[in-house]
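K.L.:
Could you work out the structure for the sequence below:
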Amino acid sequence: MKAKGYTWPARPKRLGVARSANERRYGVTDPGTVRVYGYHLAPPAGVTAEQLAEETRREKKRKALMTDALTKAYTGRDGATTGTSLTGGCRGEALKQLGLLRLEALNAVDLAQQQGWKRTEADSRAKAVNAKWSACMKKAGHTYADPHAAAGDPAWWTEGEGDSAALKKTRAAEIATAVADVKCKQQVGYVMVWQSVETTYQNKIIEANKQDLEDVRQRWQSALRKAAQVLR
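P.N.:
Down below sits the predicted model:
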């Protein structure tokens, strides 16, 4: 990037302890968290609201520095270019040097995860517990087919400003729905069923694709070694 006359605005180190990507694999599950944040993500552990606000401000400033010309130098494409190729620009050079170009495409790990999830969704046991959850939610006054529909309700994600009565009402409704969501999951054993079904499919997929998955692991290990050498 320096050779092209640019300095890439690096993302600042994240505050606090990062939350697990699996924390909401089956939707909201923690009663204490939903009573405060509803379906919105709680801040990282150990981070105050003030710190989070400051981090958001810094990120906005960073993005403001990312002009079209800067982005094109990084990706090798302008904003009007479509496609998902990562071979261009300085990013492509870096991935090539680390041997990661092939991994940036859909790889065996991604495919295994997608297959496991799709098979779980289609499984009669998962569908049955979805129906039980939905019936439980209906009794509580909330009509949703499954937890993803509840979490994805557009009402919770409409951006607004100020502290109006309407926003407060929507926020209260979101929290009430999320609390009922968690209670119904506990009542019908939702997470246990989905985890059991998905784990069974995942193990079968892993067994059937051992070599492909091992190849991905070895490529990442190689990339980490090369990265360590580059950064010395």
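
K.L.:
hey, let's count contacts and neighbours off CA atoms from now on
P.N.:
Fine.

K.L.:
And the helices in the chain?
P.N.:
In the chain, the helices defined using DSSP state H lie at 31-37, 49-64, 68-75, 89-98, 101-104, 108-122, 124-139, 147-151, 165-188, 190-208, 210-230.

K.L.:
now these as CSV including distance to residue 5?
P.N.:
Below are these laid out as CSV (distance: least, C-alpha to C-alpha, whole Å):
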stretch, distance to residue 5
helix 31-37, 43
helix 49-64, 18
helix 68-75, 9
helix 89-98, 12
helix 101-104, 25
helix 108-122, 36
helix 124-139, 54
helix 147-151, 44
helix 165-188, 46
helix 190-208, 46
helix 210-230, 21
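
K.L.:
can you tell which of these is closest to residue 158?
P.N.:
Evaluated over those, closeness to residue 158 peaks at helix 165-188, with 9.4 Å, by C-alpha to C-alpha.

K.L.:
So what's the residue count around residue 156?
P.N.:
18 (other C-alpha atoms under 10 Å).

K.L.:
Proceed likewise with the subsequent sequence, for comparison:
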Amino acid sequence: MNGKEVPKGGCLGVSEARLAKGGPDLDAHGAQGRDALNAVLLLRSQAESVVVRHPAYRSMVQNWSQCMKKAGHSFDTFAAARNNPAWQGERPGKGETAVATADASCLVKADYKGVVRKLRDQYDREVAAQHLDLLQAVREHYRTVVGNARTAAS
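P.N.:
Sure thing, here's the model as predicted:
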């Protein structure tokens, strides 16, 4: 660029490497080529995929679906309600508003928050225990980044 070779990873990559200098090698702790944020997001995704397959979650979705049917709306899943092709306008119509109102009520009746919170807590703890080394390395990585940024700024 402007007669100079662009460094590997570009300017952002160089900056990130400078900030992380002296910190842990995340790949040595199981990051598999991912940066700190994406390594943690992958763990979160793994826990979430277990949550949605859990019998308590499936039962809660079934209860929500039955509640929605009683309210006059036939959706088997949250995604089916959310991605209904009828909801394509700029502004919600009466039908979409009625579904959203029933959805809010049925989520409460099915105890969506309670079920999801309990399962996420359980599986987040399990995934964290299985990947404690990586999570500790990520924490140390961010401590290093913040420390290096403070040094560079002073």
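
K.L.:
Same list (the helices of structure 1) but as CSV, adding mean neighbour count.
P.N.:
Below are the helices of structure 1 laid out as CSV (neighbours: other C-alpha atoms under 10 Å):
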stretch, mean neighbour count
helix 31-37, 16
helix 49-64, 12
helix 68-75, 17
helix 89-98, 17
helix 101-104, 15
helix 108-122, 16
helix 124-139, 18
helix 147-151, 18
helix 165-188, 18
helix 190-208, 16
helix 210-230, 13
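
K.L.:
Translate residue 122 of structure 2 into the numbering of structure 1.
P.N.:
Matched by TM-score structural alignment, residue 122 of structure 2 corresponds to residue 200 in structure 1.

K.L.:
do you know how far that match is from residue 99 of structure 1?
P.N.:
33 Å (C-alpha to C-alpha, to the nearest Å).

K.L.:
same check, this time on residue 53 of structure 1
P.N.:
37 Å.

K.L.:
Contacts only, for the equivalent of residue 171 of structure 1 over in structure 2.
P.N.:
Using TM-score structural alignment, the equivalent of residue 171 of structure 1 in structure 2 is residue 93. Residue 93 of structure 2 sits next to residue 87 when contact means C-alpha atoms under 8 Å, 6 or more residues apart in numbering.

K.L.:
what's the distance between residue 93 of structure 2 and residue 99 of structure 2?
P.N.:
Relative to residue 99 of structure 2, and taking C-alpha to C-alpha, residue 93 of structure 2 is found at 10 Å.

K.L.:
do the same with residue 8 of structure 2
P.N.:
Residue 8 of structure 2 is 50 Å from residue 99 of structure 2, by C-alpha to C-alpha.

K.L.:
Equivalent analysis for residue 119 of structure 2, please.
P.N.:
26 Å.

K.L.:
Over to residue 49 of structure 2?
P.N.:
Taking C-alpha to C-alpha as the measure, residue 49 of structure 2 and residue 99 of structure 2 are separated by 26 Å.

K.L.:
now swap in residue 116 of structure 2 and tell me
P.N.:
21 Å.

K.L.:
What's the match for residue 137 of structure 2 in structure 1?
P.N.:
Using TM-score structural alignment, residue 137 of structure 2 sits opposite residue 215 in structure 1.

K.L.:
Next: residue 41 of structure 2.
P.N.:
Per TM-score structural alignment, residue 41 of structure 2 is aligned with residue 110.

K.L.:
cool, residue 10 of structure 2 as well?
P.N.:
In structure 1, residue 10 of structure 2 lands on residue 89 (TM-score structural alignment).

K.L.:
Show the contacting residues for the nearest residue to its match once chain neighbours are set aside.
P.N.:
The spatial neighbour of residue 89 of structure 1 that comes closest, neighbours along the chain excluded (C-alpha to C-alpha, 6 or more residues apart in numbering), is residue 76 at 3.8 Å. Contact partners of residue 76 of structure 1, counting by C-alpha under 8 Å, 6+ apart, are 88, 89, 90.
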